[in-house]
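# Just to be clear, the model below is a prediction. Sequence and coordinates:
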Amino acid sequence: MARLFGTDGVRGLANDELTPELALRLASAAAVVFEQNSQNHTRPRAVVGRDPRASGEMLEAAVCAGLAATGVDAIRVGVVPTPAVAFLTADYGADFGVMISASHNPMPDNGIKFFSGGGHKLEDAVEDRIEAAMADDLLRPIGAAVGRVLDAPDAGERYRAHLATALEHRLDGLTVVVDCAHGAASTLAPQAYSDAGATVIAIHAEPDGLNINDDCGSTHMGKLQAAVLEHGADLGLAHDGDADRCLAVDSTGQIVDGDAIMAILATAMSRRKALHDNVLVATVMSNLGLHIAMRDAGINLVTAAVGDRYVLEELRRGGYSLGGEQSGHIVVPDYGTTGDGILTGLLLMEQIAATGTRLAELAGIMTVLPQELINVRVADKHAVAQSDSVKQSVTAAEAELGDTGRVLLRPSGTEQLVRVMVEAPTADAAQSVARRIADVVAGVGS
């Protein structure tokens, strides 16, 4: 039987794969596991947040019912970003947190992810315990022992106040276009940037439950690029549906991805001696250009598996100060326990304001090598990735590229896909090598 939890919680087509019944059972099982871990002898509490997609209302009700039925008080914080749920779990002193979101996925999907006390993502072993507990007969308290569902109207204000503590330099004089993806950041992101002094032009900030991530946000940057040029803005920022990502657009309309944002923040932190052990944590998907730029800046680059949970594990293991992904999940442990798109936007704009340097010039610290990523749908992703013919094609490509590029082949964490990524000195070379490997993968996987 396949594992229920993927790389970032439980995710699937809402009301088909991810049903209210599953959500209720999952929440009840999580309540049992977290209560076993708790040293708190009062009634357990859990923060529950969601993004604005329509199915979130249904799943929120099911999650809150599952918690209450197991004797847990649900603190309902409404539509907020994923990092807000992580922060509020700690800020309210809750035993755990639940976020209902499918992040950058299309509207019909949804997901459920958990945070432990303090707002930390779960280790695999804890997820396995929750999954196992779903098969047990769960105790059902009665009378006054049944949990309650409580609303927290101050949740957004608490989170915005927390974000403000990260800045030492105001953003007055900067004009930013913010693409909110019709998602969880639609109110909070423009407010946070405005609070810090920036002039904010918000686009795709009118969620109706159906339009989240619809040709907008961090996975569809074209409209943001056009808006930055139209308004003559200093930069643009793009979030995804649950606002744990941030990508940027400079004043010329060029995209500045997570690798470049990390390079900017890492060098700034290194200069002021705030980068612990002078280490940046990235994933194996980060561009070779980031490795070269960090080497030239005297910064050590530590790589983790794909997924911000693995970046977080490496950050916690080494006590490091900054990490993230090319996709725009950036983690700054001094201010958050998970990727935070709004925090990233604030810190990036702070560098522009504090140095008086345009984003294009700041991003010039790294040169992006052409990268080609091909997703190949297969029947059994793990068997294909381990096949001899696929391994041989990768070895041959690596020998061809030498130290001028690299090859990364990995199974998707959430779908039956094998991802083939190639970096090379030219786009044509990257495309050619990636296509050759992808053809072998497709042949084996058909």
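Thanks, I have it.
# contacts and neighbour counts: CA atoms only from here.
Noted.
# isn't A196 right up against R170?
Yes. Judged on Cα atoms under 8 Å, A196 makes contact with R170 at a distance of 5.6 Å.
# Just say helix, strand or coil for V441.
At V441 the chain is in helix, as set by DSSP: H, G, I helix; E, B strand; the rest coil.
# Next up, a structure to set beside the first:
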Amino acid sequence: MIEQGCVIGDNVTIGAVSDLKRPIIWNGVTIGDESYLAACVIARGTRLDRRAQVLEGAIIGPLSIVGEEAQISSNVRVWPSKRIESGAILNINLIWGSTANRNLFGQRGVTGLANIDITPEFAVKLGAAYGSTLKAGSQVVVSRDQRGFSRMISRSLISGLMSVGIDIQNLEATAIPISRTMTPKLGVSGGVHLRAHPDRMDHILIEFFDDEGINISKSQEKKIEGAYFKEDLRRVGIADIGIMAYPAQIIETYRQTFETQLDLDSISNSEPKIVIDYAYGVSGAILPQLLTKFGCDAIVLNASLRQTSVPTEERESLLHQLGQVVEAVKANLGAQVSANGEQFILVDESGLPIRGEWLTALMVNTIFTAYPRSIVVVPVEASSAVEQIARRHDGRVIRTKSNPTALMEAAQANSNVSLGGSGDTGFIFPQLHPGFDAMFSLAKLLEMLATQGRSLVQIQAELPRICHKSYVLRCPWKIKGALMRYLVEIHHHEQLELIDGVKIINPQNDNWVLILPDAGDAFVHIVANSDDRE
């Protein structure tokens, strides 16, 4: 239906059953079927997909794309060459970023370009949306890494939380394992941690915890998204605005919790020598205090705090330097700590790095030796070496979806779990706290090496052969579902494992191929595992 008063330029395509109420449409615009446009401006070359809605006063800049069933709210401005995802509801101007997403949360928390996608204005509204899903007067832990943009965004997020009547326990700059430890100890309703994204140096990552320190569930994420997009934000009177406190003795509390899970005598009696590269992260201000108390001879590298993220090339250079130092001083091991205290790479006595699936297998072997017949939780893409090691020790392996929340929940839900995670995600020791913790992992590894009387080189010699490769292929969003259905249809159910994505297994051995859609981008991950490199 085209009402009187519409202005339509040249070479405009209008789909069937579209409803146009006095819009101004420039040249070369394509409008999909069943779209709704009301008193808006659609600039040159823009494409609106099926059932898109653009409301009164909105202006869409040239060469933009509005996805299927997306909605542009009244008086919203979209700058040129932007893309609004299918199903997205855009109620703020889209100026700096390139894309308006239909979801706030991705595979792991809320992430985006620092000060472009994740701005102070965005953080205020996000904080208010999160706080509106909690009861007024609730308390929330807020922490961050040492970087300036994390400080800026955390202050904005705190303002949003306080505006809806949420009290803040501000841990300021600290490692994320400490935040997870303090969340249940402070008796708060949840927590938020802000940091540089572990894999994208120009991105910021915002993670939300529940009252136990586990990443919040998908249902809670949807509640926050609903409050954010619908602007269903609570407002409280001046007397009920949240207050902020700064808890004391955070590191001491973490250290005491840390010590209860370790055999300190075994560590101190073995007098281990360890070289640790902190890669200029905040964990460098914490771990030296802990290791000194455990009687370790710790040589520290790059422990000063840096405001910017360390590029991948520099991190590899630091790892090479670490290997040289370990070999020169004849240390028991070396470790490079990253991801705000969650992840690490080991270096053995000969200066060679141990990472990825080799690190997973080494930690699983060591933990099963210390705790036979226990349970280990790993992501679906971990190598089959884990099961081979478990069979040697009468242990059990639980595989989960390929996301941190699933690993945390499974590690907490199952009794007798001794270890969770992988070399890529970091490791969980559920008796300590529910999250990944590189600092405790290293201390526990030193304890197990001392009690077992083994070195890293000796453990590696015992590991099964690992032939494990992964690839990333571009795959349009619209094809992902059809691809998964096709793979399920053409394979017998005995060959399939559908924990996450589609894993095609060989029932006769431990060989398999996993096709795993990426939750945040137009990619699929293909992971292959075999007992032979051929």
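Sure, I can see it. If you're wondering where the values come from, they're calculated on a predicted model, not measured in any experiment.
# what's the most centrally placed residue in structure 2 in contact with, if anything?
Geometric centre of structure 2, nearest residue: R108, 3.1 Å, by Cα atoms, centre = their mean. The neighbourhood of R108 of structure 2, defined by Cα atoms under 8 Å, 6 or more residues apart in numbering, consists of 207, 403-405.
# now, which of those residues lie within strands?
Counting by DSSP state E, the part of the contacts of R108 of structure 2 found in strands is E207.
# preserved in structure 1, out of the contacts of R108 of structure 2?
Contacts from the contacts of R108 of structure 2 that recur in structure 1, judged by both residues aligned by TM-score structural alignment, their matches' Cα atoms under 8 Å, are 207, 403, 405.
# how much does the lengthiest helix in structure 2 stray from structure 1?
Identified as the longest helix of structure 2 according to DSSP state H is helix 312-329. Its aligned residues in structure 1 lie a mean 4.5 Å from helix 312-329 of structure 2 after superposition (mean Cα distance after the TM-score superposition for structure 1).
# Tell me how far the alignment partner in structure 1 of E231 of structure 2 lies from G71 of structure 1.
In structure 1, E231 of structure 2 lines up with D136, judged by TM-score structural alignment. Distance, D136 of structure 1 to G71 of structure 1, using Cα to Cα, to the nearest Å: 16 Å.
# The two - which one has more neighbours?
G71 (25 against 9; other Cα atoms under 10 Å).
# Return the residue of structure 2 aligned against that one.
Match for G71 of structure 1 (TM-score structural alignment): G165.
# Do I have it right that that match meets L134?
No. In this structure, G165 of structure 2 is not within contact of L134 by Cα under 8 Å, at 9.4 Å.
# Distance of D308 of structure 1 relative to M366 of structure 1?
Distance of D308 of structure 1 to M366 of structure 1, given as Cα to Cα: 22 Å.
# could you dump the kept ones among the contacts of R108 of structure 2 to JSON lines with neighbour count and distance to S138 of structure 2?
Listed next are those as JSON lines, based on neighbours: other Cα atoms under 10 Å; distance: Cα to Cα, whole Å:
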{"residue": "E207", "neighbour count": "18", "distance to S138 of structure 2": "18"}
{"residue": "N403", "neighbour count": "16", "distance to S138 of structure 2": "28"}
{"residue": "T405", "neighbour count": "22", "distance to S138 of structure 2": "23"}
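# circling back to that earlier point, compare D308 and M366 of structure 1 and say which is more crowded by neighbours.
D308 (26 against 21).
# show me where the stretch 1-150 of structure 1 has strands.
Counting by DSSP state E, counting those that start in this stretch, the segments of the stretch 1-150 of structure 1 that form strands are 10-13, 45-50, 73-79, 96-100, 109-116, 120-121, 149-151.
# how much does the third one stray from structure 2?
For strand 73-79 of structure 1, the mean distance from the matching residues in structure 2 following superposition reads 1.5 Å, by mean Cα distance after the TM-score superposition for structure 1.
# Strand 96-100 and that strand, what's the angle between them?
Put simply, strand 73-79 of structure 1 runs at 40 degrees to strand 96-100, going by axes from the mean of the first three to the mean of the last three Cα atoms, to 10 degrees.
# One more: the fifth one?
With the same axes, to 10 degrees as the criterion, the two stretches strand 109-116 of structure 1 and strand 96-100 enclose an angle of 170 degrees.
# give me the stretch of structure 2 that strand 109-116 of structure 1 matches.
The aligned range for strand 109-116 of structure 1 is 203-210, by TM-score structural alignment.
# List of residues touching the matching stretch?
Contacts for stretch 203-210 of structure 2 (Cα under 8 Å, 6+ apart): 108-114, 118, 150, 180, 189-197, 215-216.
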